[in-house]
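S.K.: below: sequence and its predicted model.
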Amino acid sequence: MSYKKASDILPKELIDIIQKYVDGEYIYIPRKEDNRKSWGDKTRSKNEVYERNLTIYSKYKSGISVKKLAETYYLSPNWIHRIISKLNRE
């Protein structure tokens, strides 16, 4: 998210109307629903986490214990179980 100067992008009449409600304060204008991006869409985070989870699942299937996976990936055993359960359903 970046800040834009209102006077650079909005007509003076609209700025005058907005100033009646918010004078000199910061306001957040959310994206339209159809323009929203879900978590990880701007970066590769979503794909990286998915790849990590596939690796965890693969290692679990090859015999590595949940405890060892939790230690290796710095995750709780419960989180490892969630990853395994989710990928097991797919």
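M.R.: Yep, that arrived.

S.K.: please count neighbours and contacts with C-alpha atoms only from this point.
M.R.: Noted.

S.K.: burial of residue 15, as a residue count?
M.R.: Residues contacting residue 15 under the criterion other C-alpha atoms under 10 Å number 15.

S.K.: let me fix that: residue 56
M.R.: 22.

S.K.: ok, now residue 65?
M.R.: By the criterion of other C-alpha under 10 Å, residue 65 has 13 neighbours.

S.K.: next one: residue 87
M.R.: Going by other C-alpha under 10 Å, the residues that sit close to residue 87 add up to 15.

S.K.: now swap in residue 34 and tell me
M.R.: 6.

S.K.: who are the neighbours in contact with it?
M.R.: Residue 34 is in contact with no residue at all, counting by C-alpha atoms under 8 Å, 6 or more residues apart in numbering.

S.K.: alongside the first one, take a look at this:
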Amino acid sequence: MKYMNAHVVFPKDLLREMQKYVQGEMVYIPNPEGVRKKWGENSGHREFLRQRNAEIRHQFSEGISIDQLMVQHSLSYDSIKKIVYSKK
């Protein structure tokens, strides 16, 4: 989150109205409802996990055992089991 000067961002009338409530303080203005990004969208980690899980499902469907997938992907038995038996 970066700092922005209110004089640059807001119209003068709105700034005067806001100054009735807060003067010389930082105010956080949240995004509108429904605009928020989901976890991992900015960093790309969400997509990485989606691709990794798809690969694990594919390998499992080709006959690789859960034990082998555990070692290959450094995940627990329960984590691999959740991935391969999920309905995605």
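M.R.: Cool, got the structure. Quick caveat: nothing in here was measured; it's all calculated off a predicted structure.

S.K.: compared with structure 2, how much does the longest helix belonging to structure 1 deviate?
M.R.: What stands out as the longest helix in structure 1, according to DSSP state H, is helix 45-61. Comparison of helix 45-61 of structure 1 with structure 2 after fitting gives an average deviation of 1.5 Å (mean C-alpha distance after the TM-score superposition for structure 1).

S.K.: which residues sit in contact with residue 48 of structure 2?
M.R.: Contacts of residue 48 of structure 2 by C-alpha under 8 Å, 6+ apart: none found.

S.K.: tell me the buried residues in the longest helix of structure 1?
M.R.: Neighbour-count burial for helix 45-61 of structure 1, counted by 16 or more other C-alpha atoms under 10 Å, picks out 53, 56, 57, 60.

S.K.: mind putting these into CSV with distance to residue 69 of structure 1?
M.R.: Listed next are those as CSV, based on distance: C-alpha to C-alpha, whole Å:
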residue, distance to residue 69 of structure 1
53, 11
56, 7
57, 9
60, 8
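
S.K.: helix/strand/coil for the spatially most central residue of structure 1?
M.R.: Of all residues in structure 1, the one closest to the mean position by C-alpha atoms, centre = their mean is residue 39, 2.5 Å from it. Under the three-state scheme (DSSP: H, G, I helix; E, B strand; the rest coil), residue 39 of structure 1 adopts coil.

S.K.: what's the match for residue 85 of structure 1 in structure 2?
M.R.: In structure 2, residue 85 of structure 1 lines up with residue 85, judged by TM-score structural alignment.

S.K.: what about its match, how many residues nearby?
M.R.: For residue 85 of structure 2, the count of nearby residues is 10 (other C-alpha under 10 Å).
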